[in-house]
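Student: okay, here's the prediction I keep looking at, along with the sequence it came from:
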Amino acid sequence: MDHVVWKMEVYQVMLGLSNKSPEDFADHTMCRLGKWYYEGEGQSKYTSFTAFKKLEKPHAEVHQNGLAALNANLAGDKKAAAHYLALMESASFVVVEQLSQLANQIAGEVTFVKDHAELF
């Protein structure tokens, strides 16, 4: 999942395993999940689902806090960097939770349609 890869790249920079700069990281509208959400299948098929609507804010927070952690790390503020990483992880948990909820909502709708198809 690209979401996890994005976070791992943040950690790699924090640990000195990567030379990427904050500018090298996609924002929440340009990563694959963001493109799916704003331009792709998500936007065209799932906007009516509650979980889809609840996905935008935490997804943006993952990116904002990951970038804030990188910037704090660059400034030498390890305490702030750790704080932002914790916020990134908290938002990430909500993203995964909402994606799971969305999958369940989609599956429920498909089952409902299938179960009622014989009525027509």
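Tutor: Structure's in. What do you need?
Student: drop to CA atoms for contacts and neighbour counts, all remaining ones
Tutor: Fine.
Student: surely residue 53 and residue 47 touch.
Tutor: Yes: using Cα atoms under 8 Å as the test, residue 53 is close enough to residue 47 to be in contact (6.6 Å).
Student: SS state for residue 27?
Tutor: coil (DSSP: H, G, I helix; E, B strand; the rest coil).
Student: dropping in the other structure now:
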Amino acid sequence: MLELINRTNHESFIQSVILDHFVWKNKVYTSFMEANDHLTEEQICAHNHQECRLGKWYYDQEKSQKYSHLKAFQELEGPHIQFHEIASDTIRLCLKGDIYQALEKLADMEETSEQVFILLVELLQQMEQVLSQNVSLSTDQSIDDILF
């Protein structure tokens, strides 16, 4: 039962991160498409690779330590940082009215977005492998101990 709860918790978390990723990407596209609906500089700065849901988890050593050895976890940081940098650059170009360069950045954003998505799916698969290897949970361990 605890394994099922733990697996569901991880699945829900990764799905939330993926959804957040697509919501942020949609906001970038909205900034590009609608001149009067740009994000502010404060919003851009507040939503960086360390402040989004994934970043808060990724950089919290207590929460992410049991997965930091996984290949997808290790490969995720670079594309995740790039995605946020490119998204921010795109919005700033839109704010300056440089639509042609912003359009070029959107193509770069899509490429890194796909990398992030693939790595998140791989991370979930690798997390599930770790969970299935750790099926033998101590009877003293509470549900709170296994949830992040």
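Tutor: Great, that's in hand. On a predicted model such as this, the values are computed, not experimentally measured, just so you know.
Student: what residues are up against residue 88 of the second structure?
Tutor: Going by Cα atoms under 8 Å, 6 or more residues apart in numbering, residue 88 of the second structure touches 44-45.
Student: my error: substitute residue 83 of the second structure in the last question.
Tutor: Residue 83 of the second structure is in contact with 109, 112-113, 116, counting by Cα under 8 Å, 6+ apart.
Student: which residue, neighbours along the chain excluded, lies closest to whichever residue in the first structure pairs up with it?
Tutor: Taking TM-score structural alignment as the criterion, the aligned counterpart of residue 83 of the second structure in the first structure is residue 62. Leaving aside its chain neighbours, residue 62 of the first structure sits nearest to residue 88 (4.6 Å; criterion: Cα to Cα, 6 or more residues apart in numbering).
Student: trace residue 15 of the first structure over to the second structure, please.
Tutor: For residue 15 of the first structure, the residue aligned by TM-score structural alignment is residue 33.
Student: how close does its match get to residue 131 of the second structure?
Tutor: Shown here: residue 33 of the second structure relative to residue 131 of the second structure, a distance of 43 Å by Cα to Cα, to the nearest Å.
Student: which of those two has more neighbours?
Tutor: Neighbours per residue, other Cα atoms under 10 Å: of residue 33 of the second structure and residue 131, the larger number sits with residue 131, 16 against 13.
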